[in-house]
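Trainee: predicted model follows, preceded by the sequence.
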Amino acid sequence: MTQRQFNVTGMSCEHCAASIREEVSEVPGVSEVAVDLAANAVTVYGTDLDDERLRAAIVEAGYGVTDPVAA
């Protein structure tokens, strides 16, 4: 299993976190999504993760995202 972590802008509440979890969970290969509101971070666990698709899912949920953080 691999892991990717993204810094996300615009999150402020649990509704934001739920929206991101829902969108990112639909990306192929994703098995778990953890959102840390205080750190403005999203950690994704799974196999054969595609950073571009993960980033696009976060943007689709309505939030900004920066490059993956080394995890």
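Mentor: Thanks, I have the structure now.
Trainee: please count neighbours and contacts with C-alpha atoms only from this point.
Mentor: Fine.
Trainee: in this structure, which helix has the most residues?
Mentor: Secondary structure of the chain per DSSP state H: the longest helix is helix 14-25.
Trainee: ok now the helix or strand just after that helix, how far from the chain's centre?
Mentor: Downstream of helix 14-25, the next assigned helix or strand under DSSP states H and E is strand 30-36. In this view, strand 30-36 has its centroid 7 Å away from the chain centroid, taken as Cα atoms, centre = their mean, to the nearest Å.
Trainee: put this beside the first:
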Amino acid sequence: MVNTTFQVQGMTCGHCVSAVSAEVGAIAGVRDVQVDLATGQVTVNSEQPLDVQVVRAAVDEAGYDVVDA
């Protein structure tokens, strides 16, 4: 298993957390998604390393942005 953390901009409420969790959780191979609203961090547990562009697209679909490190 691989844990990867992404910084997501624009989340402000529980609905935001649910939207991001649902979209990222739908990516093939994702086992778990943990969203920390206070810090904007999204930690994804997956079977293999994820393509950052796929995660970026899922977060964008939810209406938010992955912040480049």
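Mentor: Happy to help now that I have it. Quantities reported herein were computed from a predicted structural model and do not represent experimental measurements.
Trainee: quick one: TM-score?
Mentor: TM-score for the superposed chains, counting by TM-score structural alignment, normalised by the length of the second structure: 0.91, backed by 68 aligned residues with a Cα RMSD of 1.1 Å.
Trainee: thinking again about what came up before, name the residues of the longest helix of the first structure that come out as buried.
Mentor: 16-17, 19-21, 23-25 (16 or more other Cα atoms under 10 Å).
Trainee: any idea whether the residue lying closest to residue 33 of the second structure once chain neighbours are set aside is helix, strand or coil?
Mentor: In this structure, residue 33 of the second structure finds its nearest non-sequential neighbour in residue 44, 4.7 Å apart by Cα to Cα, 6 or more residues apart in numbering. At residue 44 of the second structure the chain is in strand, as set by DSSP: H, G, I helix; E, B strand; the rest coil.
Trainee: run a quick neighbour tally on residue 44 of the second structure.
Mentor: 23 (other Cα atoms under 10 Å).
Trainee: what sits against it?
Mentor: By Cα atoms under 8 Å, 6 or more residues apart in numbering, the residues touching residue 44 of the second structure are 2-5, 30-34.
Trainee: please, which helix or strand holds the nearest residue to residue 41 of the second structure once chain neighbours are set aside?
Mentor: Excluding the flanking residues, the one nearest residue 41 of the second structure by Cα to Cα, 6+ apart is residue 7, at 4.7 Å. Element membership for residue 7 of the second structure (DSSP H and E) is strand 2-9.
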